[in-house]
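Visitor: What follows is a protein structure lacking sequence information:
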């Protein structure tokens, strides 16, 4: 009686006494393994597998396949041939028995593919590494600092206003780098006029950077120089 089994992503038609090579299995020479993914036994076709069917085999050896010959074609040059260094790891088996039923009750070790290469080593190291116990939760959580406890950055400018002066606010969008959203944010922080920005010193710039989350943008885009020129042009 023959059977069609599936292992390593391939299908094999086998019967008792056959010797075949399959993708490497996690087993040693002399072990008996059992394939449970049976697609067909005799005239019985599975959907996708035949229930209760199995193929048992003895592991003869762990071997390597032949090296792969690769042909490289080059335009306007002769093709070349070279032998690749990779050799696929295989398992050599001898089929001992084909079971049409009762395979799920034999208790024989199931054939499982072995992990190979760097991924296997990394996985084995992960499996072997002792698991660290999760840190115990502290009995009392540290009190979060109050908003007022945070040390302020820089110095708050003394020329911030609650509202624009008579005549209305300057068009701060004339400063390169200031768009409608930034202009609105500046208004919310009491900045309405060019001369306010032009008068800021280093510590005041640091304060406004922190308040507006600009991260050095004021210096980088030279707002102070631009504001001075715009304020001077407004007076003229």
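Guide: Arrived safely, thanks for sending. Since we're looking at a predicted model, the values are computed, not measured.

Visitor: Only C-alpha atoms from now on, for both contacts and neighbour counts.
Guide: Noted.

Visitor: residue boundaries of the strands in this protein?
Guide: 2-7, 10-15, 19-23, 32-35, 38-41, 44-45, 54-64, 69-72, 80-83, 89-99 (DSSP state E).

Visitor: Distance to residue 122 and mean neighbour count added to these, as TSV?
Guide: Listed next are the strands of the chain as TSV, based on distance: least, Cα to Cα, whole Å; neighbours: other Cα atoms under 10 Å:
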stretch	distance to residue 122	mean neighbour count
strand 2-7	24	20
strand 10-15	26	15
strand 19-23	20	18
strand 32-35	26	22
strand 38-41	32	24
strand 44-45	40	14
strand 54-64	22	21
strand 69-72	29	11
strand 80-83	28	10
strand 89-99	18	20
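
Visitor: what's the closest of these to residue 208?
Guide: Proximity to residue 208 (Cα to Cα) singles out strand 69-72 among the strands of the chain, at 63.6 Å.

Visitor: and the comparison structure, right after this:
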């Protein structure tokens, strides 16, 4: 029996026992992995994937492909030429099993590309931490019964932060501000008028 699997943006027709070179996966040599994006098993074609099917493989090694030379030269431009080499990072696999059904219950680790694994690792650290910090900063203000000062036209997050630092956390407090004498933030007269309307 054969199957057609998809990994690294490419499709491979495989049978049990085949040795395959695919784009680098985030696995170590000797691990057993499972490909869940199966386009075809035997004569069964999926739309777009075959439900419950999988291809299991054992990782032989992490290797590099053959060296490719990229040479660029622009004619009649004496100093315009560039040589660049590249060796693609690959994972060497041996296909062990082709499952037509029951892929979810197999308990084998799903194959994940190395670039996707890096994105998930960096994305979790870079976006989750600032969001958590922003939520922590917003929580005390909301708990104290503060109003959302950015609801006033012309007051952005930076101006709202300066107003809060100056002790103005509600529409009523902003409505009571004297525009001429208040020095902490340059308060506009229309902000005070809008705050009076919102404080009612």
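Guide: On my side now, so go ahead. Since this is a predicted model, take the numbers as computed values, not measurements.

Visitor: Let me have the strands of structure 1 in TSV, extended by distance to residue 186 of structure 1.
Guide: What follows is the strands of structure 1, written out as TSV (distance: least, Cα to Cα, whole Å):
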stretch	distance to residue 186 of structure 1
strand 2-7	68
strand 10-15	68
strand 19-23	68
strand 32-35	73
strand 38-41	73
strand 44-45	77
strand 54-64	72
strand 69-72	65
strand 80-83	69
strand 89-99	68
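
Visitor: Indicate which one of the ones you listed is closest to residue 107 of structure 1.
Guide: Nearest of the strands of structure 1 to residue 107 of structure 1, taken as Cα to Cα: strand 32-35 at 9.1 Å.

Visitor: superposed on structure 2, where does that closest one end up, distance-wise?
Guide: Overlaying structure 2 shows strand 32-35 of structure 1 at a mean distance of 0.6 Å from the equivalent residues (mean Cα distance after the TM-score superposition for structure 1).

Visitor: List of residues touching that strand?
Guide: Strand 32-35 of structure 1 is contacted by residues 5-7, 27, 54-59, 108-111 when judged by Cα atoms under 8 Å, 6 or more residues apart in numbering.

Visitor: Where in structure 2 does that strand fall?
Guide: Aligning strand 32-35 of structure 1 against structure 2 (TM-score structural alignment) gives residues 32-35.

Visitor: Return the closest of the contacts of strand 32-35 of structure 1 with respect to residue 13 of structure 1.
Guide: Of all the contacts of strand 32-35 of structure 1, residue 5 has the smallest distance to residue 13 of structure 1: 6.6 Å, by Cα to Cα.

Visitor: how about the nearest residue to that closest one once chain neighbours are set aside, what does it touch?
Guide: Of all residues not flanking residue 5 of structure 1 in the chain, residue 38 sits nearest, at 4.4 Å (Cα to Cα, 6 or more residues apart in numbering). Applying Cα under 8 Å, 6+ apart to residue 38 of structure 1 gives the contacts 3, 4, 5, 6, 46, 49, 50, 53, 54, 55.

Visitor: in structure 1, which spans are helices?
Guide: Assigned by DSSP state H, the helices in structure 1 fall at 117-128, 180-188, 194-198, 202-212, 217-220, 223-235.

Visitor: Of these, which stretch is the most buried?
Guide: Comparing those by mean neighbour count (mean count of other Cα atoms under 10 Å), helix 194-198 comes out on top with a mean of 21.

Visitor: Now find how far off-centre stretch 1-9 of structure 1 is within its chain.
Guide: Chain-centre distance of stretch 1-9 of structure 1: 36 Å, with Cα atoms, centre = their mean, to the nearest Å.

Visitor: same check, this time on stretch 112-120 of structure 2
Guide: Stretch 112-120 of structure 2 sits 9 Å away from the centroid of its parent chain (Cα atoms, centre = their mean).
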